[in-house]
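> I'd like to go over a predicted model; first the sequence, then the structure.
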Amino acid sequence: MLVLLPPSEGKAPSGAGAPLDLAALSLPGLTPAREAVLAELAELCAADEDKAREVLGLSEGLRGEVAKNAGLRTAGARPAGEIYTGVLYDALDLASLDPAAKERAACSLLVFSGLWGAVRITDRIPSYRCSMGVKLPGLGALGAYWRAPMASVLPAAAGDGLVLDLRSAAYAAAWKPKGQVAERTATVRVLHAPTRKVVSHFNKATKGRIVRALLTAGAAPEDPAGLVEALRGLGYAVEAQAPGRAGRPWTLDVLVTEVH
C-alpha cells in the first residue's frame, strides 16, 4: 500500500542535525528536479526578501520564513515525519506508533511537497516554506513543473498494490495516477454525515486517524475494495463509488457524525 499525503503548511524547526543530502533522499529520479527548485528558491530568498515574500504568498508576520529558505543548504535536517506538523500529522502521531507500525509507515507513506516533489517520512530534510501553489519566476508553477518528473518515478513507487490518495487538490495536481495504477487508487473525502459537507479541520484530522488505524492494525488491503472492507472493520462508515470506466480511481466517502 502506498499512501499519498499532503505536507503541512507549518513545520517544526530544523534543529541542529547534519545538513540536507539531496542524493540520500528516496525516489532518486527526482534529484535533478529537486536541485533545480532548491537552487531557485534559495537564491530568490537570499537576494530579495520582499520579492520572495510576494512569490511565496507570505504575510509580514511570516517574513522569517524567507531567511529560513535562504539557508536551506546549511540548515540542520530531520526526518520528514518530524518536520511536518499540523492537524493531519497531529492525528497520525507518528512518534507514538509501535515499532511495527513505524516500519509500515516508513515503507508506505509518501508526503508531497512543492520543494522536494515527494519524500518518505524517514527522509532527512530541513524545515522550509514552499507550497505546491507557488509560481517561481524561473521554473513557473510548481504543480505543473513536477508533473513530468513525478510521471517518470511514481508509477514504479506505486508498484502493483493499492494507492490511497489523501492529498489536497493542489498536491494532487502534481501527479495523477493513470491506467492500471489509477484503477488501484482510492481517493478519500471525509464528510459530516448529517450534512454531507466537507469541513477542512475534521477532514484532515480524520484522514490522519484513518492512516494511523490502518498502520496500527497492520492492514494490507491490495485494492480499493479491500480498503473499504478494512476501514469498515476498523469502525468507519464508508460509502464507495467504483469508477464508471477503466483507468479511473475509486472514490471513498468516510462519514463522521462529530466535528472535532
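Arrived safely. On a predicted model such as this, the values are computed, not experimentally measured, just so you know.
> going by C-alpha atoms from here, please, whenever you check contacts or count neighbours.
Noted.
> T187 belongs to a helix, doesn't it?
No - per DSSP: H, G, I helix; E, B strand; the rest coil, T187 lies outside any helix segment and is strand.
> so what's A75 up against?
By Cα atoms under 8 Å, 6 or more residues apart in numbering, the contact set of A75 is S14, G15, A16, G17, A18, P19, L20, P126.
> spatially nearest residue to the fourth one, not counting backbone neighbours?
Which is G17. G76 (4.4 Å; Cα to Cα, 6 or more residues apart in numbering).
> the one you found against D21, yeah?
No - judged on Cα atoms under 8 Å, G76 makes no contact with D21 at a distance of 10.4 Å.
> looking only at neighbour counts, state which of the two leads.
Ranked by neighbour count (other Cα atoms under 10 Å), G76 and D21 place G76 first, with 19 against 13.
> next, the contact list for that one, please.
S14, G15, A16, G17, A18, P19, L20, I125, P126.
> next one for the comparison:
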Amino acid sequence: MLVLLPPSETKADGGDDRCLDLDSLSFPELNPVRRKLADALVELAGDVPASLSALGLSERQRGEVERNARLWSSSTTPAVLRYTGVLYDALGADGLTGARRERAHRRLAVASALFGVVRADDPIPAYRLSGGSTLPGIGSLRSVWRPVLEPVLADVDELVVDLRSGAYASLARIPGAVTVRVVTEDAHGRRKTVSHHNKAHKGRLAAALATTAAEPTTPKDLVEVARAAGIPCEQVSETALEVVTGA
C-alpha cells in the first residue's frame, strides 16, 4: 500500500549535513525534471521581485526565495519530517519508532511540485514551489509533470490511497487510486465536504494506515483499519472513501 500525502507550503528548517542529491531520491526516472525545476528555481531566486511574483509570495516572504537560492547547498531531512502543518502534526511521524516507523517509511509518499513524488525517508531541502505555479521559461507545472509523473505513478504495483489536494492531483492522474473525502453529516443525513478540519482528519487516517500491522489491499481493508483506529469511515464507491464527522 502506498499512501500519497499532499505537501505543505510550510517546511521545517534545518537537517543534517547532506546536500540535495537527486540520485538518493526514490523514483529516479523523475530526476531530469527535478533537476530542470531545481535549476530554474535557483536561477529565478537571483531576481527577488520576479520570484515573489511567480511564486505568489509577499514581500514579507523573501526568506522563501532565499531558501530556493540555496537548494543545492542547504541541508536535507526526510521528506515526512520536512513538511509541517496541520496534516503533518496529526500524522505524528516524528514520534514513530521501531516497526511502526519502518512501516510508515515504506508506505508513505509525498506529492511535490519540485520533486514530483518522494518517499517518506527521501532527504530533501526546504524549498518553496506550489503545484499551481507557472515558472518563467518553463510554463505550468502541470504541463511539465503530467507526461512523466503519470506513467511513474501508474506503475506503482500496490493499492494507492490518494490524499492529495486538487492542485497536486492535477499534476498526475492515478487510475484505480482510492480517494478520500472528509464530510459532515447533519441530522437529515445530508453530507457536505469539510474544509476547516479536513487536513487533521486526513493526517489521522494516514497515521492509521501507515502504521497498522495489517496489510490492506482493498478499500474494504482500508475502512476496517480506519474504524479500528476510531475513525468513522465508509466506502462509497469502488475507489472512494468518506470520513464522516459530526455536523
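Now that the structure is in, tell me what you want to look at. Remember, predicted model here, so these are calculated numbers, not experimental data.
> need the contacts of A75 of the first structure in TSV with distance to A100 of the first structure and secondary structure, can you?
What follows is those, written out as TSV (distance: Cα to Cα, whole Å; DSSP: H, G, I helix; E, B strand; the rest coil):
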residue	distance to A100 of the first structure	secondary structure
S14	26	coil
G15	27	coil
A16	28	coil
G17	26	coil
A18	27	coil
P19	28	strand
L20	27	coil
P126	26	coil
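> closest to E35 of the first structure out of those?
Nearest to E35 of the first structure among the contacts of A75 of the first structure, counting by Cα to Cα, is L20 at 11.4 Å.
> so what's the closest one up against?
So L20 of the first structure contacts L72, R73, T74, A75, G76, A77, R124, I125, P126 (Cα under 8 Å, 6+ apart).
> same thing with E242 of the second structure?
By Cα under 8 Å, 6+ apart, the neighbours of E242 of the second structure are V180, R181, V182, V183, C233, E234, Q235, V236.
> give me the secondary structure label for L110 of the first structure.
Classified using three-state DSSP, L110 of the first structure is strand.
> please tell me how far it sits from P7 of the first structure.
For L110 of the first structure, the distance to P7 of the first structure equals 10 Å [Cα to Cα, to the nearest Å].
> which of those two has more residues huddled nearby?
A side-by-side neighbour count of L110 of the first structure and P7, using other Cα under 10 Å, places P7 first with 27 against 24.
> wait, that one sits on I83?
No - between P7 of the first structure and I83 there is no contact under Cα under 8 Å: 9.4 Å.
> thinking again about what came up before, from the contacts of E242 of the second structure, which is closest to S26 of the second structure?
Nearest to S26 of the second structure among those, with distances taken as Cα to Cα, is V180, at 24.6 Å.
> and the closest one, what's its match in the first structure?
Aligned by TM-score structural alignment, V180 of the second structure pairs with V188 of the first structure.
> for the second structure, just list every one of the helices.
Applying DSSP state H to the second structure gives helices spanning 31-45, 48-55, 62-69, 79-82, 86-91, 98-107, 141-154, 166-169, 198-211, 219-228.
> mean distance, the last one to its aligned residues in the first structure?
When you say that, I think you mean helix 219-228 of the second structure. Aligned to the first structure and superposed, helix 219-228 of the second structure gives a mean residue distance of 2.3 Å (mean Cα distance after the TM-score superposition for the first structure).
> buried residues, that helix. List them.
P219, L222, V223, E224, V225, A226, R227 (16 or more other Cα atoms under 10 Å).
> what lines up with the last one in the first structure?
In the first structure, R227 of the second structure lines up with R232, judged by TM-score structural alignment.
> now its match: closest residue in space that isn't a chain neighbour?
Sequence neighbours aside, V238 is the residue nearest to R232 of the first structure in space, at 6.6 Å (criterion: Cα to Cα, 6+ apart).
> against V188 of the first structure, how distant is the one you found?
10 Å.
> overlap in contacts of these two?
Here V238 of the first structure and V188 have L252, D253, V254 as joint contacts, going by Cα under 8 Å, 6+ apart.
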